[in-house]
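# Next input, structure requested:
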Amino acid sequence: MSVCPAMDWRPSELKFHYTVHTSLDVVEEKISTAGKAMAEQRELYLGLLYPTEDYKVYGYVTNSKVKFVIVVDSSNTSLRDNEIRSMFRKLHNSFTDVMCNPFYNPGDPIQSSVSQMP
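Next up, the predicted model:
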């Protein structure tokens, strides 16, 4: 008897998965409400998307519609909005560097030996 990997998830993992997917819906909603005139002047940083009792989810969308989401523990009150914005900017720059690398194969996982996030 085999068990489906999706059925093997713990409730906290499912809750986290749900939170991220819900925040992606908020990203799509924010993108669609911005008019075509705003698209050129659009702020890439979308701010706080989806706060829950456990997590705060922040969003960022590049000009080419690549979406980045950062999930922070709600108990972490030391992070300010400008620090989150700076993290997204650095992440966007790193992502751009990887995509411009002629040795990168699209679809391969992006891994960094320099900084591993827990």
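# going forward, measure contacts between C-alpha atoms and count neighbours the same way
Noted.
# Can you show me the strands along this structure?
Ranges of strands in the chain, per DSSP state E, are 45-51, 55-61, 67-73.
# Let me know which of those is tucked in deepest.
strand 55-61 (a mean of 21; mean count of other CA atoms under 10 Å).
# what comes into contact with that strand?
For strand 55-61, the surrounding residues in contact (CA atoms under 8 Å, 6 or more residues apart in numbering) are 20, 23, 27, 44-51, 67-74, 84, 88.
# One more, please, to line up against the first structure:
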Amino acid sequence: MNRLAKLIAPAIAASLVLGAAVPASAASWQGRDSYRQEIAQLDRQIDRAQERRLISQREADRLERKVDQLQNLHARYAKNGLTRTEERILDQRIDSVKRQIAAEVADRDRAPQGRPGDHRR
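Next up, the predicted model:
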């Protein structure tokens, strides 16, 4: 891994984590649409990490399944309005996926092609 990549990878990982640092519990104060927005943001973070080759295809697929499960759970809960218990469950699961994304980015288990510009495999 070249010197620039060694400097950039931790910065990207930190920005992904810090971008998701707003607690999910704040979502209940902003209304039900904020859950949809948070879940969509998770999906975008996974896509960005994969595009930057910070995570492998397999890691991205697994994380995408988690996001799909969150979307389905939210849709099921939102039909009759969210109870405090359902909000707490959504908050916990969103936070869990955020931590999983950060862990996968930080584990340096990258896509097989490596980082752009890195010619080693």
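# TM-score for these two?
The TM-score (TM-score structural alignment, normalised by the length of structure 1) is 0.33; 55 aligned residues with a CA RMSD of 3.7 Å.
# Reformat the strands of structure 1 as CSV; add distance to Ile31 of structure 1.
What follows is these, written out as CSV (distance: least, CA to CA, whole Å):
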stretch, distance to Ile31 of structure 1
strand 45-51, 9
strand 55-61, 9
strand 67-73, 11
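# What is the end-to-end distance of stretch 41-57 of structure 1?
23 Å (CA to CA, to the nearest Å).
# what about the helices in structure 1?
With DSSP state H applied, structure 1 shows helices at 11-33, 36-41, 81-100, listed in chain order.
# any chance of those in a markdown table, plus mean neighbour count and distance to Tyr60 of structure 1?
Shown next, in a markdown table, are the helices of structure 1 (neighbours: other CA atoms under 10 Å; distance: least, CA to CA, whole Å):
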| stretch | mean neighbour count | distance to Tyr60 of structure 1 |
| --- | --- | --- |
| helix 11-33 | 14 | 8 |
| helix 36-41 | 10 | 14 |
| helix 81-100 | 14 | 7 |
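# Just send those back as a markdown table, with distance to Lys56 of structure 1 too.
Shown next, in a markdown table, are those (distance: least, CA to CA, whole Å):
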| stretch | distance to Lys56 of structure 1 |
| --- | --- |
| helix 11-33 | 9 |
| helix 36-41 | 26 |
| helix 81-100 | 11 |
